[in-house]
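Colleague: The following comprises the amino acid sequence and a computationally predicted model.
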Amino acid sequence: MHSYSKVNLDDLRYFLALARHGRLVAAGERLGVEHTTVSRRVAALEKAVGHRLFERTRTGWAFTDAGRRLLPHAERIEGEALLAFAAPEGADRPVSGVVRLIATDAVGSVIVAPALAPLHEQHPGIALELVTTSALISHQTGQFDVAITLHRPQLPRFQVRRLCDYALRLYAAPSYLAKAEPIRSAADLADHEMVWYIESLLDLPELRFFHEVSETASFAFRSSNVFAQLEAVAAGIGVGLLPCFLAEQDPRVEPVLQHELEVARTFWMIVPSAQVNVERVRIVCDHVARWFEDRADVLKPPLPPTA
């Protein structure tokens, strides 16, 4: 039998860091220690509880059954400690620490990254990290503090907050439109070259919808990267269905069928429950939410009046 009185509760910080980041080096970076320290402290915790908590995989460290059972208790202890030692409301002290955000490629680069500049100016002690991806976020690994995603998870231990809708519309380069057949309706798209994602590589089900636009379209160019799609459209390869916040301000492309065809999707903010009451995370969440709200007309621009 093992005596749980021998458990060093500070070792739970290292357990949680490895749980959230999956790699010893990444966990060490977040805690400001060497990866060997993380390994040693997790091993000490495993010895105290009498169970292996992680197992090595090809992609990093994953929970054993014992580690998975320990996780919600460790998160609850962490949350209570954060509340216990938080400064009284109104106390004048700088907020510090790392907050990692994860977002889809386009919105992360075009919307979220600019939002972080005024946030950093106001709270220079908060170190901001932004990961962009076109893949479905793995909510089980907890490798983020704040996620901006199209996919709303139906999972416990996460707080989900609706940010706003955004629009995708058709765009093409003037050089393409000058040599192509006229596009007067969605039915005409069957005679045109299209630019879109490689849907077999798409993890996000919310982006597998081109059949709603045209069931007979032929594709001249596909890419897993939306910036590459924009460049292909601007180069005149074909007609692309692009986020308005990415294409509307690009002088190299112009809208096509904008009054007839629009696809709307929703951005969601996801925060692990254990991070909800962490002051630096709450500050980042509130700032980013206001930033999205203030840019509703950029994310889903109003249509110009019809002629």
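Modeller: Sure thing, it's come through. Numbering: from 1, shown residues only.
Colleague: CA atoms for contacts and neighbours, from now on please.
Modeller: Fine.
Colleague: In contact with Arg169: list those residues for me.
Modeller: Leu241, Leu242, Pro243, Cys244, Pro255, Val256, Gln258, Leu261, Glu262, Val263 (C-alpha atoms under 8 Å, 6 or more residues apart in numbering).
Colleague: so after the host helix or strand of it, what's the next helix or strand?
Modeller: Element membership for Arg169 (DSSP states H and E) is strand 158-172. Under the assignment DSSP H and E, the closest C-terminal helix or strand after strand 158-172 is helix 174-179.
Colleague: Run through who's touching that following helix.
Modeller: With C-alpha under 8 Å, 6+ apart as the criterion, helix 174-179 contacts Gly236, Ile237, Gly238, Arg252, Val253, Glu254.
Colleague: hang on, Val99 packs against Ile126?
Modeller: Yes. Taking contacts as C-alpha atoms under 8 Å, Val99 lies within contact range of Ile126: 7.0 Å.
Colleague: Comparison target, given below:
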Amino acid sequence: MDASTVGRRIARLEHDIGATLFAKTPQGYRLTAEGGRLVAPAEAAEKAAKAANEATRQEAGISGVLRIGAPDGCANYLLPQVAHKLCEAHPGLEVQIVALPRVVNLSKREADMAIAVSPPDTGRLTVQRLTDYHLHLAAHRDYLQRHPDIRDLPDLRRHRMVGYIPDMIFDRELDYLSETGVQTAQITSNSVSVQMQAIRAAAGLGIVHDFAIPFAPDLQVILPDRIALKRSFWLLRHADDRGSRRMNLLAEALTHNLRAETARLEGLVRAGMTRDT
């Protein structure tokens, strides 16, 4: 709903309670001490309302909004197809994809579920391994035609590399270049999608998700026997959602479809590498 409606409702709530719940600051709104004391009861009320809604919902389908937070590689190359499958199966469902080059904060309700590249060490969360995925070094065929041949790892030092901005790598699992023996990259971004576009523009070599390669048919995998990375996606959920039938069904459907889509796209890449050899 629009901000003015939210403002009116909050003002009415503050009037009824007789306390100021939010204070306006130059950075936005923040909870007052009175507002902070209401967070836990409000979350309990929301949980009870959702449970009541689920108890009366028809068994045929799942409706409402599902917001999924994910790193931008997963969000760009996997989740659109997964969202399509979910909405086909449940016409009353609206899927929102939040693509961020960082870990989505579930405690701040940035999303209903989040996909991460490593399991968190802290927080009241339910954590589940979704699927493994693979990455390889790749470059555009035009780049490879214009630059020296690459026959082994030492040859990479003569090439321009594309990768992450070092001080913006938000998870150690994303430190891909360290596994190639190359210490620095000349073109860097905190976004997987920006890196991919640079590689597609024949700007250099870079580590690419296998599931993204089918979207760029002119990319060629380099040294697949020497540089082959494996990582995992993890599904993070609010601990309080474990008793929600709706959220459990959605998590199950998301897991099934993400695994299937990752396997489908990676299968295309494996088939291409087999033909090249």
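Modeller: Right, received. Where do you want to start? For clarity, every value in this text was computed on a predicted model and none was experimentally measured.
Colleague: picking up where we left off before, residues that sit against both of Val99 and Ile126 of structure 1, list them.
Modeller: Common neighbours of Val99 of structure 1 and Ile126, using C-alpha under 8 Å, 6+ apart, are Arg280.
Colleague: Looks like Pro272 of structure 1 contacts Phe158 (just checking).
Modeller: Yes. Look at Pro272 of structure 1 against Phe158 with C-alpha under 8 Å: they come within range, at 4.4 Å.
Colleague: what range in structure 2 matches the strand holding Arg169 of structure 1?
Modeller: Mapping strand 158-172 of structure 1 onto structure 2 (TM-score structural alignment) gives residues 125-139.
Colleague: need the helices for the stretch 201-307 of structure 1, in chain order.
Modeller: Taking DSSP state H, counting those that start in this stretch, the helices of the stretch 201-307 of structure 1 run over residues 210-213, 226-234, 244-247, 279-294, 296-299.
Colleague: Return the mean post-superposition distance for the fourth one against structure 2.
Modeller: Average distance between helix 279-294 of structure 1 and its aligned residues in structure 2, after superposition and using mean C-alpha distance after the TM-score superposition for structure 1, equals 2.1 Å.
Colleague: for that helix, packing partners?
Modeller: strand 97-104, helix 113-122, strand 158-172 (3 or more C-alpha pairs under 8 Å, 6 or more residues apart in numbering; DSSP states H and E).
Colleague: and the angle for it with helix 113-122?
Modeller: Interaxial angle, helix 279-294 of structure 1 versus helix 113-122 (axes from the mean of the first three to the mean of the last three C-alpha atoms, to 10 degrees): 130 degrees.
Colleague: just to revisit the earlier point, can you list the contacts of Arg169 of structure 1 in TSV and add distance to Ala296 of structure 1?
Modeller: Putting these into TSV (distance: C-alpha to C-alpha, whole Å) gives the following:
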residue	distance to Ala296 of structure 1
Leu241	19
Leu242	17
Pro243	13
Cys244	11
Pro255	19
Val256	21
Gln258	18
Leu261	19
Glu262	16
Val263	15
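Colleague: Turn those residues into a markdown table, including neighbour count and distance to Leu12 of structure 1.
Modeller: Shown next, in a markdown table, are the contacts of Arg169 of structure 1 (neighbours: other C-alpha atoms under 10 Å; distance: C-alpha to C-alpha, whole Å):
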| residue | neighbour count | distance to Leu12 of structure 1 |
| --- | --- | --- |
| Leu241 | 27 | 47 |
| Leu242 | 24 | 45 |
| Pro243 | 25 | 42 |
| Cys244 | 22 | 45 |
| Pro255 | 19 | 53 |
| Val256 | 21 | 55 |
| Gln258 | 14 | 54 |
| Leu261 | 14 | 52 |
| Glu262 | 16 | 49 |
| Val263 | 16 | 45 |
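Colleague: Please consider this matter closed, and thank you.
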